[in-house]
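# the sequence isn't on hand, but the structure is:
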């Protein structure tokens, strides 16, 4: 059975441990949910939700990983297993991702995997929706051709950023309704599409971060994203090839009117966020996508959650055995194992 996620957004609620179960109680002490802990690999806690000391101890010893988010969906931090017995692995990770001769190829393969998935999605959208995307396809192909010529991480980041801006230019053509989307913006998002993209990326980030922690890797030491205090750079690296999952989910749900402009609010500074009442609906559809096959029409495809764990374990294998090609690890269906 695949472990899942418990999401708690009821303000004033608290999470308790009763033996091998986690119990959610509202502010009056009424039990709202109860789940066996072994069925969970993560818990999402939105806003003013408290956890008991017993739950914290469980998270630190064996999981699930607790993720603390604001009511708007911004990730504030997490508590998860601290694999002290993985010290040797982490030393190898630090060496691999701090030396230019190994860090740059690592970063290059992350960008290559991301651009390939963007190209695949754009081609599929163009074919299925009969919308012209020739300019975007040509741009992404050119960016892929230039990857091997880039010899610095900064150069790779610049190439990835330019290609992604073009990708979102094409993405904006796909919406049935005008939601004011004119490209990617964040911190804060300025339109409903960007609000859902930001929230979806945050939830995806928590999944990748959980997978990285459970694999025994240090989430703060990445290859593409530079080391920065408080930033889980490796988790950000590994989510790059999977961002399309959020893009596709948001596109589908907005075009199906699962979410409309009434589900969003705008602050005085122009920031747009999902209404609190609509948050559980998005969390639910995102959770369904995590449990669905990565390739929806491919028999035997791993679920999204399984794929993320496979990639994290595969990266662990690359840290221990640097001769292993990262490109294969970033293809979950290949079943890379440590």
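Arrived safely. These figures come from a predicted structure and were not determined experimentally.
# from here on, just use CA atoms for contacts and neighbour counts.
Noted.
# tell me the contacts of residue 62?
Contact analysis of residue 62 by C-alpha atoms under 8 Å, 6 or more residues apart in numbering lists 80, 81.
# chain neighbours aside, what residue packs nearest to residue 251?
Nearest residue to residue 251 in three dimensions, chain neighbours excluded: residue 175, at 6.8 Å (C-alpha to C-alpha, 6 or more residues apart in numbering).
# my guess is the one you found meets residue 250, correct?
No: contact criterion C-alpha atoms under 8 Å: residue 175 and residue 250 do not qualify, at 10.0 Å.
# what's the neighbour count on residue 53?
Look at residue 53: counted by other C-alpha atoms under 10 Å, it has 12 neighbours.
# kindly report the same for residue 23.
Using other C-alpha under 10 Å, residue 23 has 18 neighbouring residues.
# can you check residue 127 too?
Other residues close to residue 127 by other C-alpha under 10 Å number 12.
# that one belongs to a helix?
Yes: the assignment for residue 127 (DSSP: H, G, I helix; E, B strand; the rest coil) places it in a helix.
# any idea how far residue 244 is from it?
Using C-alpha to C-alpha, to the nearest Å, we find residue 127 at a distance of 17 Å from residue 244.
# next: residue 41.
Taken as C-alpha to C-alpha, the span from residue 41 to residue 244 is 23 Å.
# any idea which element the spatially most central residue of the chain lies in?
Centrality entry for the chain: nearest residue to the mean C-alpha point is residue 204, 2.3 Å, by C-alpha atoms, centre = their mean. Secondary structure from DSSP states H and E places residue 204 in helix 192-214.
# so which elements touch that helix?
If contacts are counted by 3 or more C-alpha pairs under 8 Å, 6 or more residues apart in numbering; DSSP states H and E, helix 192-214 sits against strand 40-46, helix 233-239, helix 243-255, strand 272-274, helix 304-320.
# now those in CSV, with distance to residue 77 and mean neighbour count?
As requested, these are exported to CSV (distance: least, C-alpha to C-alpha, whole Å; neighbours: other C-alpha atoms under 10 Å):
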stretch, distance to residue 77, mean neighbour count
strand 40-46, 10, 23
helix 233-239, 13, 24
helix 243-255, 20, 18
strand 272-274, 20, 24
helix 304-320, 19, 24
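# for residue 84, find the nearest of those.
Of all the helices and strands packed on helix 192-214, the one in closest proximity to residue 84, counting by C-alpha to C-alpha, is helix 304-320 (15.1 Å).
# please compare the first structure with the one that follows:
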């Protein structure tokens, strides 16, 4: 089975026969022992350190359908390499564009994304509220905001409600998490440990959504809740709204409450707070375990992984756009 590989150290990636060869290089330019990765086992690469690779290497990755996602020193997602879009279809492109340009069709999908996100956030809060964390007031506030979703007529109005829901939801983190405080949501740069993990986890979730979209006929640049940009795969942002509470937030609660990540896994400087390599490895391991975890799917009547749930969401969205079946956002049912 193919899987994701994470390259934390700077180094050089090259081809050796039908194998990927990664040679770590330290700050003094000294090479470490090579690591060999059979290409048939790789689904994608997550690159956190400086990577030296030539065009022949990327041609090799492209021919084998391997994508690479890049992050900078501050855990910001900076871009991805994808192989040629081999599944894009003209009919899907036309219909997806139509669902964006017709306001009533766009609003239906945009509302569904916020509805799914709000439901999954509330599910997290109720879980901890039932475990002696007093979150009743926050839950009530979000429930009130959620009732306004269906009444919106403009995306900007809907985004305002989504922002209120998420701001209220984040206010619960200081009650849920032990040993760390979040205070307020801060980005670019995140100012404390909890904000660092949220930003890092959100980028990981965004990358997973991009990768799953790539394996469908959907065009990743045409979105419905987030405004399509000139240089980003904005449809992944739409899908990530639904899955961040399930994949990212629950991972954060685990690694902090179980003390898998400690204060010394972070570093604070004038540019904000940064997750050290030790912390990244712990978080990535927990995030991967979450993606591989399986649940019994009610419709398919079989066990599927969380990662596969993201791909199923893409298929559901595709059916809606092609007028085959109405889209219903993923909502935690357990």
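Alright, I've got the coordinates. Because the structure is predicted, anything quoted here is derived from the model rather than measured.
# returning to what we had before: by how much does the helix holding residue 204 of the first structure deviate from the second structure on average?
On superposition with the second structure, the mean distance recorded for helix 192-214 of the first structure (mean C-alpha distance after the TM-score superposition for the first structure) is 0.9 Å.
# tilt between that helix and strand 40-46?
Helix 192-214 of the first structure runs at 140 degrees relative to strand 40-46, counting by axes from the mean of the first three to the mean of the last three C-alpha atoms, to 10 degrees.
# which residues in the first structure form strands?
Using DSSP state E, the strands of the first structure run over 4-8, 14-18, 21-25, 31-36, 40-46, 50-51, 65-69, 75-79, 264-266, 272-274.
# need these in TSV (columns: distance to residue 112 of the first structure).
Formatted as TSV, those follow (distance: least, C-alpha to C-alpha, whole Å):
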stretch	distance to residue 112 of the first structure
strand 4-8	29
strand 14-18	41
strand 21-25	41
strand 31-36	39
strand 40-46	29
strand 50-51	40
strand 65-69	29
strand 75-79	27
strand 264-266	35
strand 272-274	32
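# tell me which of those strands lies nearest to residue 108 of the first structure.
Comparing these by C-alpha to C-alpha, strand 75-79 comes nearest, at 26.8 Å.
# tell me what the closest one is packed against?
Strand 75-79 of the first structure sits against helix 53-61, strand 65-69, with contacts defined as 3+ C-alpha pairs under 8 Å, 6+ apart.
# what span of the second structure lines up against it?
Here strand 75-79 of the first structure aligns to the second structure at residues 77-81, judged by TM-score structural alignment.
# superposed on the first structure, what's the mean shift for that stretch?
Once fitted to the first structure, stretch 77-81 of the second structure is off its aligned match by 1.0 Å on average (mean C-alpha distance after the TM-score superposition for the first structure).
# sorry, back to before: looking at the helices and strands packed on strand 75-79 of the first structure, which is closest to residue 148 of the first structure?
With C-alpha to C-alpha, the closest approach to residue 148 of the first structure among these belongs to strand 65-69: 36.9 Å.
# what about the closest one, how far off from the second structure?
The superposed strand 65-69 of the first structure is, by mean C-alpha distance after the TM-score superposition for the first structure, a mean 1.1 Å from where its aligned residues fall in the second structure.
# ok, residue 247 of the first structure touching residue 196?
No: using C-alpha under 8 Å, residue 247 of the first structure is not in contact with residue 196, being 9.1 Å away.
# residue 120 of the first structure matches what in the second structure?
In the second structure, residue 120 of the first structure lands on residue 123 (TM-score structural alignment).
# kindly report the same for residue 246 of the first structure.
Match for residue 246 of the first structure (TM-score structural alignment): residue 248.
# OK, contacts around its match?
With C-alpha under 8 Å, 6+ apart, residue 248 of the second structure has these contacts: 198, 201, 202, 205, 287.
# out of the residues you listed, which is most surrounded?
Highest neighbour count within the contacts of residue 248 of the second structure: residue 205, with 26 neighbours (other C-alpha under 10 Å).
# just to revisit the earlier point, let me have the helices and strands packed on helix 192-214 of the first structure in a markdown table, extended by distance to residue 52 of the first structure.
A markdown table is the format used below for these (distance: least, C-alpha to C-alpha, whole Å):
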| stretch | distance to residue 52 of the first structure |
| --- | --- |
| strand 40-46 | 13 |
| helix 233-239 | 27 |
| helix 243-255 | 32 |
| strand 272-274 | 28 |
| helix 304-320 | 27 |
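# for residue 184 of the first structure, find the nearest of the ones you listed.
Proximity to residue 184 of the first structure (C-alpha to C-alpha) singles out helix 243-255 among those, at 11.0 Å.
# got the angle for that closest one vs helix 192-214?
Angle of helix 243-255 of the first structure versus helix 192-214, following the same axes, to 10 degrees, is 140 degrees.
# next one: helix 243-255 of the first structure to chain centre, how far?
Computed by C-alpha atoms, centre = their mean, to the nearest Å, the chain-centroid distance of helix 243-255 of the first structure equals 13 Å.
# list the contacts of the residue nearest to the centre of the first structure.
Going by C-alpha under 8 Å, 6+ apart, residue 204 of the first structure touches 239, 243, 246.
# now do the helices in the stretch 101-250 of the second structure.
Taking DSSP state H, counting those that start in this stretch as the test, the helices found in the stretch 101-250 of the second structure are 103-129, 136-146, 155-170, 173-176, 193-214, 234-243, 250-257.
# so for residue 17 of the second structure, which of these sits nearest?
The closest of those to residue 17 of the second structure is helix 193-214. By C-alpha to C-alpha, the value is 26.0 Å.
# ok so, going back, looking at the helices of the stretch 101-250 of the second structure, which is closest to residue 322 of the second structure?
helix 103-129 (12.0 Å).
# helices and strands around that closest one, which ones?
Helix 103-129 of the second structure sits against helix 90-101, helix 136-146, helix 155-170, helix 234-243, with contacts defined as 3+ C-alpha pairs under 8 Å, 6+ apart.
# tell me which residues of that helix are tucked away?
106-126, 129 (16 or more other C-alpha atoms under 10 Å).
# cool, and stretch 136-148 of the second structure?
For stretch 136-148 of the second structure, using 16+ other C-alpha under 10 Å, the buried residues are 138, 139, 142, 145, 146.
# aligned partner of residue 152 of the second structure in the first structure?
Counting by TM-score structural alignment, residue 152 of the second structure lines up with residue 150 in the first structure.
# nearest residue to its match in space, please, no chain neighbours.
Leaving aside its chain neighbours, residue 150 of the first structure sits nearest to residue 156 (6.1 Å; criterion: C-alpha to C-alpha, 6+ apart).
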